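[1] Okay, structure incoming, though there's no sequence with it:
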């Protein structure tokens, strides 16, 4: 799994289209091996991003949970603490 693709389900507020497209772009980059496609592959690359984003939106819209939505700010703080421990960052 690409580390740059973030979990988008069950957050308050819900994932935006920009977040879904960004995750889709990262996914297509990982699959294709291209950070930036050549002109010859640009149309196929961009079409793949659109299709993955559509599938991701469909998935997010169809998932259900009984859990309370996660707060983005709390999750950011938890990630900051995990990274500080992981990389021995002293504050």
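    Arrived safely, thanks for sending. A quick note: this is a predicted structure, and the numbers were derived from the prediction, not measured. Residues are numbered from 1 along each chain as shown.
[2] When you work out contacts or count neighbours from here on, use the C-alpha atoms and nothing else.
    Noted.
[3] what ranges do the strands span in the protein?
    11-12, 70-71 (DSSP state E).
[4] mind putting those in TSV, distance to residue 61 included?
    Below are those laid out as TSV (distance: least, C-alpha to C-alpha, whole Å):
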stretch	distance to residue 61
strand 11-12	12
strand 70-71	16
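[5] wait, which of the ones you listed is closest to residue 46?
    Between residue 46 and the strands of the chain, the tightest spacing by C-alpha to C-alpha is seen for strand 11-12, at 27.1 Å.
[6] next up, a second structure to put side by side with the first:
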């Protein structure tokens, strides 16, 4: 899985449409193998992003869990600590 796609489920506040769109964009870029499609492929690329974003939003709306929601700041701090450990010189 692409490292830039982050978990979006079970956060307080819930994932925004911008976060869902960013995840869909990263997914399409990964699958397509390019970050910027040619003009000939732009419409297909944009349609794929929109379709995946809609499917992701629907999935997040339907998922349920008994776990308490995660705090975004706490999870971001954990990720920074893991990165510091991983990339320490």
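    Structure's in. What do you need? What you are looking at is a predicted structure, and each value in this text was computed from that prediction instead of being measured.
[7] still on that earlier bit, can you redo the strands of the first structure as a markdown table with distance to residue 29 of the first structure and mean neighbour count?
    Listed next are the strands of the first structure as a markdown table, based on distance: least, C-alpha to C-alpha, whole Å; neighbours: other C-alpha atoms under 10 Å:
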| stretch | distance to residue 29 of the first structure | mean neighbour count |
| --- | --- | --- |
| strand 11-12 | 25 | 13 |
| strand 70-71 | 28 | 14 |
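[8] what's the closest of these to residue 64 of the first structure?
    Within these, the stretch nearest residue 64 of the first structure is strand 11-12; the backing value is 12.2 Å (C-alpha to C-alpha).
[9] for the strands of the first structure, which one sits closest to residue 86 of the first structure?
    strand 70-71 (22.5 Å).
[10] just how off-centre is the closest one within its chain?
    With C-alpha atoms, centre = their mean, to the nearest Å as the basis, strand 70-71 of the first structure stands 16 Å off its chain's centre.
[11] what do you get for stretch 8-27 of the second structure?
    5 Å.
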